[in-house]
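[1] sequence below, structure please.
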Amino acid sequence: MRPISVVIVEDDERVRCAFSAILQTAEDMRLLGMAADVGEGLALLDATRPDVLLVDLGLPSGSGIQLIRHAQAHLPDTDVMVVTVFGDEPHVMASLEAGATGYLLKDTHAGDLIEQIRSLRAGGSPISPVIARQLLLRLAPQGSQPLADEALLSPQERQVLTYSAKGFSFDEIASMLGLSRHTMMTYVKRSYRKLQVHSKTEAIYEARKLGLVRD
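    Now for the predicted structure:
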């Protein structure tokens, strides 16, 4: 398989070097470049169009949110993982609303980064446990409010979730439905956003609760 291509935008040189060293230990990953501020990051993203962007939020020339929004708007194949010291709700929610699909705090064990990137690229949404707890507490009241069930997800999104609930992998689902992996993952990410969840397990649980997926 083609290596997972990665771009790092981080202003702390020590962190950049640490991430670079970690990525070099993974045979299935390739570092395309590193940048230290927003301007360099935007240019690097457009030049390389990576599979994964690892981005800090506090950059000297602006916010990493700008890079997330740019990737969301112009690089549909790029998954965004925030790696930052900011664990407060405003930063988390702003990042997720901008299009990030992973959010890790910098106290995450460095050795876990490779697996988290693989998980992100496979359709997961790696989130530090303390952040996940915040999100669950924040979204819990909303989960009890009635929704327009059938209109919430498109037929294609419901079909992908139905097969997921039956235990099929995303690659198997793409093959069965005659979809490219990119198209299939687009359905997955859209359904996650509509259901306000960040993992396949949460999506299946919410879809079942709303009657969108039936075993």
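[2] make it CA atoms for all contacts and neighbour counts henceforth
    OK.
[3] please enumerate the strands of the chain.
    4-9, 29-35, 52-55, 58-59, 62-63, 79-84, 102-105 (DSSP state E).
[4] what about the last one, distance to the chain center?
    What it means is strand 102-105. 9 Å (C-alpha atoms, centre = their mean, to the nearest Å).
[5] got it, and the fourth one?
    Relative to the chain's own centre, strand 58-59 is displaced by 19 Å; criterion: C-alpha atoms, centre = their mean.
[6] what does that strand rub up against?
    By C-alpha atoms under 8 Å, 6 or more residues apart in numbering, the residues outside strand 58-59 that reach it are 10-11, 36-38, 64, 84.
[7] next step: the residues you listed restricted to helices.
    Using DSSP state H, the subset of the contacts of strand 58-59 located in helices is 38, 64.
[8] among the strands of the chain, which is nearest residue 111?
    Residue 111 sits nearest to strand 102-105 of all those, at 13.0 Å, using C-alpha to C-alpha.
[9] how about residues contacting that closest one?
    So strand 102-105 is contacted by 80-87, 92, 120, 125-128, 131 (C-alpha under 8 Å, 6+ apart).
[10] now do the helices in this protein.
    Using DSSP H, helices in the chain cover 13-23, 38-48, 64-74, 89-98, 113-121, 129-143, 149-152, 155-165, 170-177, 181-195, 200-209.
[11] which of the contacts of strand 58-59 lies closest to residue 158?
    residue 64 (32.6 Å).
[12] for the spatially closest residue to the closest one that is not a sequence neighbour, give me its contacts.
    In space, residue 64 comes closest to residue 57 once its chain neighbours are excluded; the distance is 4.1 Å by C-alpha to C-alpha, 6 or more residues apart in numbering. Neighbouring residues of residue 57 by C-alpha under 8 Å, 6+ apart: 63-65, 82-84, 86.
[13] turn the residues you listed into JSON lines, including distance to residue 28 and neighbour count.
    Compiled in JSON lines, the contacts of residue 57 are given as follows (distance: C-alpha to C-alpha, whole Å; neighbours: other C-alpha atoms under 10 Å):
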{"residue": "63", "distance to residue 28": "30", "neighbour count": "15"}
{"residue": "64", "distance to residue 28": "26", "neighbour count": "24"}
{"residue": "65", "distance to residue 28": "27", "neighbour count": "24"}
{"residue": "82", "distance to residue 28": "21", "neighbour count": "27"}
{"residue": "83", "distance to residue 28": "20", "neighbour count": "24"}
{"residue": "84", "distance to residue 28": "24", "neighbour count": "21"}
{"residue": "86", "distance to residue 28": "29", "neighbour count": "18"}
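[14] next, the second sequence, to be compared with the first:
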Amino acid sequence: MSHEASPASQAGADRHHGSVRALTVALLEDEPHTRAAIAAKLAQSDGIELIASLATLAEMRASLQQRQPDVLIVDLELPDGSGLDLIAFAHARWPAMHILVLTVLDDEHKVIAAIERGADGYLLKDEGAIALLDAVFEVSQGGSPISPAIARHLVRRLAAQAPNPDASISLSERERQVLQLAAKGYAYAEVAKLLGIGVSTVASYTRHIYEKLQVDSRSGAVYEATRLGLIDPR
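    Next up is the predicted model:
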């Protein structure tokens, strides 16, 4: 599937070319090749200033004491401990900092532990560079980006805890079609082509979906709609 500039990444470009300063980002990733690849993508992105790219908890703790980023990207499995400890530390010390988990771990217990400690988003590494950049801008704007696979884990966990969904929330047939395709990872242009409608129409349906579900991200919409039984993301 192809990728297109999302509203979040476009906002990042606007930040870069306008008067608003670039987002500062710090990256904690222990695997050298992965760290180098991610750092390169971040450094090349309009609207982002990469201020730290480090491999250990100790290094990142020391770096954060000197300068705090707008967005902290954290892996969970590190050579000198767990990224969960850094999330708790950073959230308690600098609550305005946005924290994004980037990991290969899709275990629901890890996800919930990270969120409970203060993580704002949770992304799997196999989502790709475009998804990561979108997530960075999304989380900086107050969103909570979560990989669709992770959202499905959480839906299954919470299903038993939500026996009485809000029956007043409903989606039109077209809105369900748009969200169903979004849940599968299709970009606006691909959804438009598959449904035979314009890209602007897809964007309009998406805004209506967000308003109805009271969310501000694709992952949030997929999560809520699945929890309410409005779509099946499989």
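[15] ok so, going back, need the counterpart of the residue nearest to residue 64 of the first structure in the second structure.
    Using TM-score structural alignment, the partner of residue 57 of the first structure in the second structure is residue 76.
[16] measure its match to residue 141 of the second structure for me?
    Using C-alpha to C-alpha, to the nearest Å, residue 76 of the second structure is found at 23 Å from residue 141 of the second structure.
[17] check residue 206 of the second structure too.
    Remark: distance between residue 206 of the second structure and residue 141 of the second structure (C-alpha to C-alpha) = 18 Å.
[18] what about these two, which has more around it?
    residue 206 (21 against 13; other C-alpha atoms under 10 Å).
[19] contact partners for the residue positioned nearest the centre of the first structure?
    Nearest to the mean C-alpha position of the first structure, counting by C-alpha atoms, centre = their mean, stands residue 101 at 2.0 Å. Shown in contact with residue 101 of the first structure (C-alpha under 8 Å, 6+ apart): 79-81, 120, 124-126, 198.
[20] before we move on, what about residue 90 of the first structure?
    Residue 90 of the first structure neighbours (C-alpha under 8 Å, 6+ apart): none.
[21] do the same with residue 90 of the second structure
    By C-alpha under 8 Å, 6+ apart, the contact set of residue 90 of the second structure is residue 97.
[22] what's the match for it in the first structure?
    Matched across to the first structure, residue 90 of the second structure falls on residue 71, judged by TM-score structural alignment.
[23] what distance do you get for residue 174 of the first structure to residue 161 of the first structure?
    12 Å.
[24] between those two, which is the more surrounded one?
    Comparing residue 174 of the first structure with residue 161 by other C-alpha under 10 Å, the one with more neighbours is residue 161, at 27 against 18.
[25] residue in the second structure paired with that one?
    Residue 161 of the first structure maps onto nothing in the second structure, by TM-score structural alignment.
[26] so residue 161 of the first structure makes contact with residue 204?
    Yes. Using C-alpha atoms under 8 Å, residue 161 of the first structure is in contact with residue 204, at 6.5 Å.
[27] counterpart of residue 42 of the first structure in the second structure?
    Using TM-score structural alignment, residue 42 of the first structure lines up with residue 61 in the second structure.
[28] same deal with residue 120 of the first structure?
    That one, residue 120 of the first structure, aligns with residue 139 by TM-score structural alignment.
[29] what is the neighbour count of its match?
    Using other C-alpha under 10 Å: residue 139 of the second structure sits among 23 other residues.
[30] just residue 201 of the second structure next, same as before
    Neighbour tally, residue 201 of the second structure, other C-alpha under 10 Å: 12.
[31] please name the nearest non-neighbouring residue to it.
    residue 192 (7.8 Å).
[32] right, and the one you found touches residue 203 too?
    No. Counting by C-alpha under 8 Å, residue 203 is not a contact partner of residue 192 of the second structure; they are 9.4 Å apart.
[33] which residues touch residue 160 of the first structure?
    173, 184, 187-188.
[34] again, only using 7 Å
    residue 173 (C-alpha atoms under 7 Å, 6 or more residues apart in numbering).
[35] for residue 135 of the second structure, same thing?
    residue 145.
[36] now do it against residue 129 of the second structure, distance only.
    Noted for residue 135 of the second structure: a distance of 10 Å to residue 129 of the second structure, by C-alpha to C-alpha.
[37] what is the equivalent residue in the second structure for residue 16 of the first structure?
    Using TM-score structural alignment, the equivalent of residue 16 of the first structure in the second structure is residue 35.
[38] residues near the closest residue to that match other than its chain neighbours, how many?
    Of all residues beyond its chain neighbours, the one nearest residue 35 of the second structure is residue 29 (5.5 Å), with distances taken as C-alpha to C-alpha, 6+ apart. Residues lying near residue 29 of the second structure (other C-alpha under 10 Å) number 27.
[39] which residue in the first structure lines up with residue 153 of the second structure?
    Checking TM-score structural alignment: residue 153 of the second structure goes with residue 134.
[40] what's the local residue count around its match?
    14.
[41] how about it, nearest residue that isn't a chain neighbour?
    Using C-alpha to C-alpha, 6+ apart, the nearest residue to residue 134 of the first structure is residue 89, at 7.4 Å.
[42] and the one you found, how far from residue 31 of the first structure?
    30 Å.
[43] try residue 71 of the first structure
    In terms of C-alpha to C-alpha, residue 71 of the first structure sits 17 Å off from residue 31 of the first structure.
[44] would you mind measuring the gap between the ends of stretch 152-165 of the second structure?
    17 Å.
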